[in-house]
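Peer 1: Generate coordinates for the sequence data below:
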Amino acid sequence: MPDTLQDVLLPPDLEKQLASNTNLPSLPVIAVKIIEASKDPDVTLREVASIISADPAISAKLLKIANSPLYSQRRAINNLREALTLLGFNAALTIALSFSLFHSLKVKGHSKCNHDNYWKRSILSAQIARLLGQRFRLSKLEDLFLVGLLQDIGILALENLTPPPYFNYDKMCIKHTERISLERSTLKLEHSCVGAWLLESWNFPPTIVNAVLHSHSLSNHIQVQDKTDSQFHLCLSFSGTLADMWLEENPNELFQSTLEAAGLALNIDADEFSQLVSDINKEMLVISALFDVNFDDEIKQGGILEEAREVTLLRSIHFIKQTEHDQRQIENIAEQVKEITKENQLDYLTKVYNRKHFERLLEEEYENANVNRWPLSIAFIDIDNFKEINDTHGHLVGDKIIVAIADFFSDNIRQTDILARYGGDEFILMLPGSTSHIAEEALRRLIKLLSTSMQINVDDEILTPTVSVGLASHMDINTFDDVESFIRAADKALYKAKAAGRNCLAVY
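Peer 2: Predicted coordinates for the structure are as follows:
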């Protein structure tokens, strides 16, 4: 197998056929724009959002995948901007490209063979490659998905030639391994070479082109730059082998050989393989909904899963013999740990996040803003004249007002915003993806709403709490070197608001 596409020499007649064939798949306009954007290191949020929002169907798919179990988050994603923030530039572009290519090529496809089976294998391979990438903790999971989806696109190219160059019409519906054997014997190459040629003609990045070129080889001799590249290649190369277990008529017959191959190629044992099969079954429902492809053959899936469970049973008999009482103890302990973890994240009085957990979340969002060049705003919120309220009415009334302020902001901020009690009568609010202008408008509205709507009855006296707010924004009108200076800026703005007479907002 050649190391790069430059080393590939397609037979002259075949290359001529491919280059002149008008029936070959073509890229939709949005796919061309996405490929161009993915190559631009200076691409902006506005540009990415503009490209993707031009196709409402892809925008909807991107929102759907951002809210799917594949990207389970602590908050719902409600718009394209939030989805782009969560996924990141490169991942969002790659996912959008996957949806665009799938929809365009599937609709235009007119292969003589089982077209549905082709796309089932492509989607399964893509999701399996991504799952394997998660196991190796690889960062480019969406690249794995895209290459998994495109690794057999050479088949579409070859089958759209008239006549097909390597076998007759009555032999079109054959197994994948048999197809490759025929290609090697008649064309002296595989459809992965043709697929790489096609992707290069579409101006795909060289990394994607070369990944497709080597997608059908488990050889360890392929030149890679580092261990991560090697693992990326293994995940991709093995994805189709695993996908075939769901598509063959007798999947259980493939189980043992695939298990052995997984042990050699991926260094996973029977228990891990069983878990992998289970994960694939679970995610099949998610991915079928995202791509509108029917994977309803529950008998095959069940047979494979039962085989996997049998192996797990034999390998893990000491766990299965565990008594019901012990199992309940484990579940109780796990539930206690979960509750303790949750309690450690929340403020005991207000039940919003505490300062320690907020600072951990802020570090993550700050890094995300730096990597993706997204705006990020934070605001200190201080209850006006709180010491006077405590001295006059007592600490119980003070606590009641602190809780009321926490409830007010929790009820009136976006699901993507994060509120925490910073200490005493002071709160801090994080607004991911919000520019200074957007955050300022929202906070001024909340200050006004609070001052006109909140009334607390204390011994027949009506208290109307107000707040002062200090706002700072990162990757917008200011850029801060670290989280500490970002927080100090918001704190300075808060003191400015207090000096201006309270019940108002100041911007750093």
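Peer 1: CA only for contacts and neighbour counts going forward, please
Peer 2: Will do.
Peer 1: residue contacts, residue 285?
Peer 2: Shown in contact with residue 285 (Cα atoms under 8 Å, 6 or more residues apart in numbering): residue 295.
Peer 1: what helix or strand does the nearest residue to residue 114 once chain neighbours are set aside sit in?
Peer 2: Sequence neighbours aside, residue 173 is the residue nearest to residue 114 in space, at 6.5 Å (criterion: Cα to Cα, 6 or more residues apart in numbering). Using DSSP states H and E, residue 173 sits in no helix or strand.
Peer 1: for comparison, sequence B:
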Amino acid sequence: MRADLELELQHCRGLPSPPGVALRIIQLAQDPDAIMATASNLIGLDVALSARMLRIANSPLYASRRRVENLSQALTLLGLNATLTLALGFSLARQMSQPGTMSPRDRIWKRSVVAALAARVLGERVGTRQLEELMLAGLLQDIGVLALGQLYPEEYLPLLEQAQGNVGLLQAERDAFGTDHAEIGMKLTRYWNLPDLLCDAIGLSESDGALPEFQACIRLSGLIADIWLTPDTELAHSRAQAACVSQLSMDPGQFNSAVDDVRTMLPDVCEIFDVHIPSPSRIQAILEEAKELTQLRTLRDVQEAARARKEADEFEGHAKRLAEEVRRDALTGIFNRAQLEKVLEMEFDAAQRHGWPLSVAFIDLDHFKKVNDRWGHLVGDEVLRNFAQALQVYLRGSDIVARYGGEEFMIVLPGIDASAAAKVVQRILAEITRLPMTTVDGEPLHVTFSAGLATQGPGAPFPTIEALLTSADQALYVAKRDGRNRVVGA
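Peer 2: Presented below is the predicted three-dimensional model:
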């Protein structure tokens, strides 16, 4: 910072001072015992300030179901903190505005008004409760321009006139004064004894790097204001959007919604601050284009999500089919031996724990080799498939049917004792004998089977599954030895 500027700031020579009402508002805001009645009496002394407070209470910023008719109603609606903050902003605004001029300082003032509204809108988006403080900091973030223009009018005002946008102005200030208007604004507001939160936000309004949400809203509000006040609206919009996406984690749709809120409310805010800021001719088109892009992006996202869900469902279905294929016999579709062993182990454990019976039956098709030898393996496969399906028809849903290997099958009957199991298998044998398993050369092909039964129960406990199966296998051997086409119990 230049030595003469540092000296001027240290002694506050030639710098603007808050009007009397603003100084008293600052004092009142710092008084923890302040009450609304005192604020109302103070604001009521300034007719112009009272009118602005009434207008802002009736603005879209504080939309009420009924119109506010007097200052007392307005201040009650706003609350003490908002009242003091907004009143201070309106009072200090007189130091910055130059109604009716087209000077560079007038453009800076207009930028401050848009930034004040943008800061508040961004604060609403990120969920901060300090909306009035954001509005005041946004309004004052360029007050350093006023200070430099007042201290060095001959040197600074031409520089302000020639600067190409805010970025160009900052660089020109740093080249000429070794500082910029953000740092000057921070020093000035500290001189006015404003809260540190506001002073720091003003000082960081032109900084780089990550910031807390409050300070980030102030920095980004200036970029949004540039959409209205720089010649290249599209470039300013693009820069502001990229910054908001990066620093506030907003998506493009949220950013454009915020910009549209600024556009909608700006006429009312301009009326309150007695300025005229027309919306750029391109801003509506940019927002419409952005809305269309957002809709297209949303549609694409929906389509991609639907496709992803479909692929996931297909993958899940495929995985289930694969898992089922691992459990099932490829020819007959019933459980294979590996799955039978898993299920049988669970049923055997349950029978032991609860003391209920568990019956198993080994079933072997009689003379099946002759079927293959006489009519071929294709006919033999069809007989095996139809036989497996027939077994399932005559059993309960809780019973288990599995292909043990070749023409051997096993039935597992949970909760069925030896006598009942024998009746079940005998009934199945009778039905199978009657029912043709296929047709060959127009003639029905019938088969029979031999079955060996064993039951795990209170009267005949088996220590292991292997012992139970061995008993059933021995009973099957007896059935085959005694002439087949029969059921034998262990």
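Peer 1: Superposing both, give me the TM-score.
Peer 2: Between these two chains, after superposing, the TM-score reads 0.57 (TM-score structural alignment, normalised by the length of the second structure); 303 aligned residues with a Cα RMSD of 2.7 Å.
Peer 1: if we can go back for a sec, how many neighbours does the residue nearest to residue 114 of the first structure have?
Peer 2: Burial measure for residue 173 of the first structure: 13 neighbouring residues, criterion other Cα atoms under 10 Å.
Peer 1: Quickly note the distance from it to residue 345 of the first structure.
Peer 2: Separation of residue 173 of the first structure from residue 345 of the first structure (Cα to Cα, to the nearest Å): 57 Å.
Peer 1: What of residue 334 of the first structure?
Peer 2: Distance of residue 334 of the first structure to residue 345 of the first structure, computed by Cα to Cα: 17 Å.
Peer 1: Then residue 496 of the first structure?
Peer 2: From residue 496 of the first structure across to residue 345 of the first structure, the span is 30 Å (Cα to Cα).
Peer 1: Compare residue 334 and residue 345 of the first structure (neighbour count), which wins?
Peer 2: Ranked by neighbour count (other Cα under 10 Å), residue 334 of the first structure and residue 345 place residue 345 first, with 18 against 12.
Peer 1: mind checking the SS state of the equivalent of residue 96 of the second structure over in the first structure?
Peer 2: Using TM-score structural alignment as the criterion, the counterpart of residue 96 of the second structure in the first structure is residue 105. Under DSSP: H, G, I helix; E, B strand; the rest coil, residue 105 of the first structure falls in the helix class.
Peer 1: show me what contacts residue 105 of the first structure?
Peer 2: 25, 26.
Peer 1: Repeat that for residue 254 of the first structure.
Peer 2: Residue 254 of the first structure sits next to residue 245 when contact means Cα under 8 Å, 6+ apart.
Peer 1: what residue of the second structure matches up with it?
Peer 2: Match for residue 254 of the first structure (TM-score structural alignment): residue 236.
Peer 1: Doesn't its match belong to a strand?
Peer 2: No: counting by three-state DSSP, residue 236 of the second structure is not found in a strand; it is helix.
Peer 1: For residue 165 of the first structure, see how far away residue 101 of the first structure is.
Peer 2: 25 Å.
Peer 1: Settle it for me: which of the two has more neighbours?
Peer 2: residue 101 (21 against 16).
Peer 1: Tell me how far that one lies from residue 52 of the first structure.
Peer 2: For residue 101 of the first structure relative to residue 52 of the first structure (Cα to Cα), the value is 13 Å.
Peer 1: Overlap of the contact sets of the two?
Peer 2: Counting by Cα under 8 Å, 6+ apart, residue 101 of the first structure and residue 52 have no common neighbour.
Peer 1: Tell me where the stretch 401-508 of the first structure has strands.
Peer 2: 418-423, 426-432, 456-458, 461-463, 467-474, 505-507 (DSSP state E, counting those that start in this stretch).
Peer 1: Serialize these to a markdown table and add fields for mean neighbour count.
Peer 2: Shown next, in a markdown table, are the strands of the stretch 401-508 of the first structure (neighbours: other Cα atoms under 10 Å):
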| stretch | mean neighbour count |
| --- | --- |
| strand 418-423 | 22 |
| strand 426-432 | 23 |
| strand 456-458 | 12 |
| strand 461-463 | 11 |
| strand 467-474 | 28 |
| strand 505-507 | 22 |
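Peer 1: Nearest to residue 70 of the first structure, out of the ones you listed?
Peer 2: For residue 70 of the first structure, the closest of these is strand 426-432, at 21.0 Å, according to Cα to Cα.
Peer 1: What helices and strands are in contact with the closest one?
Peer 2: Where contact means 3 or more Cα pairs under 8 Å, 6 or more residues apart in numbering; DSSP states H and E, strand 426-432 of the first structure is packed against strand 376-383, strand 418-423.
Peer 1: what range in the second structure matches the longest one?
Peer 2: Here strand 376-383 of the first structure fails to align to any part of the second structure, judged by TM-score structural alignment.
Peer 1: Following element in sequence after that strand, please.
Peer 2: Heading C-terminal from strand 376-383 of the first structure, the first helix or strand you meet, by DSSP H and E, is helix 386-393.
Peer 1: Look at whatever residue of the first structure lines up with residue 186 of the second structure and say how many residues are nearby.
Peer 2: With TM-score structural alignment as the criterion, residue 186 of the second structure lines up with residue 196 in the first structure. For residue 196 of the first structure, the count of nearby residues is 29 (other Cα under 10 Å).
Peer 1: same deal with residue 56 of the first structure?
Peer 2: Residue 56 of the first structure sits with 10 neighbouring residues when counted by other Cα under 10 Å.
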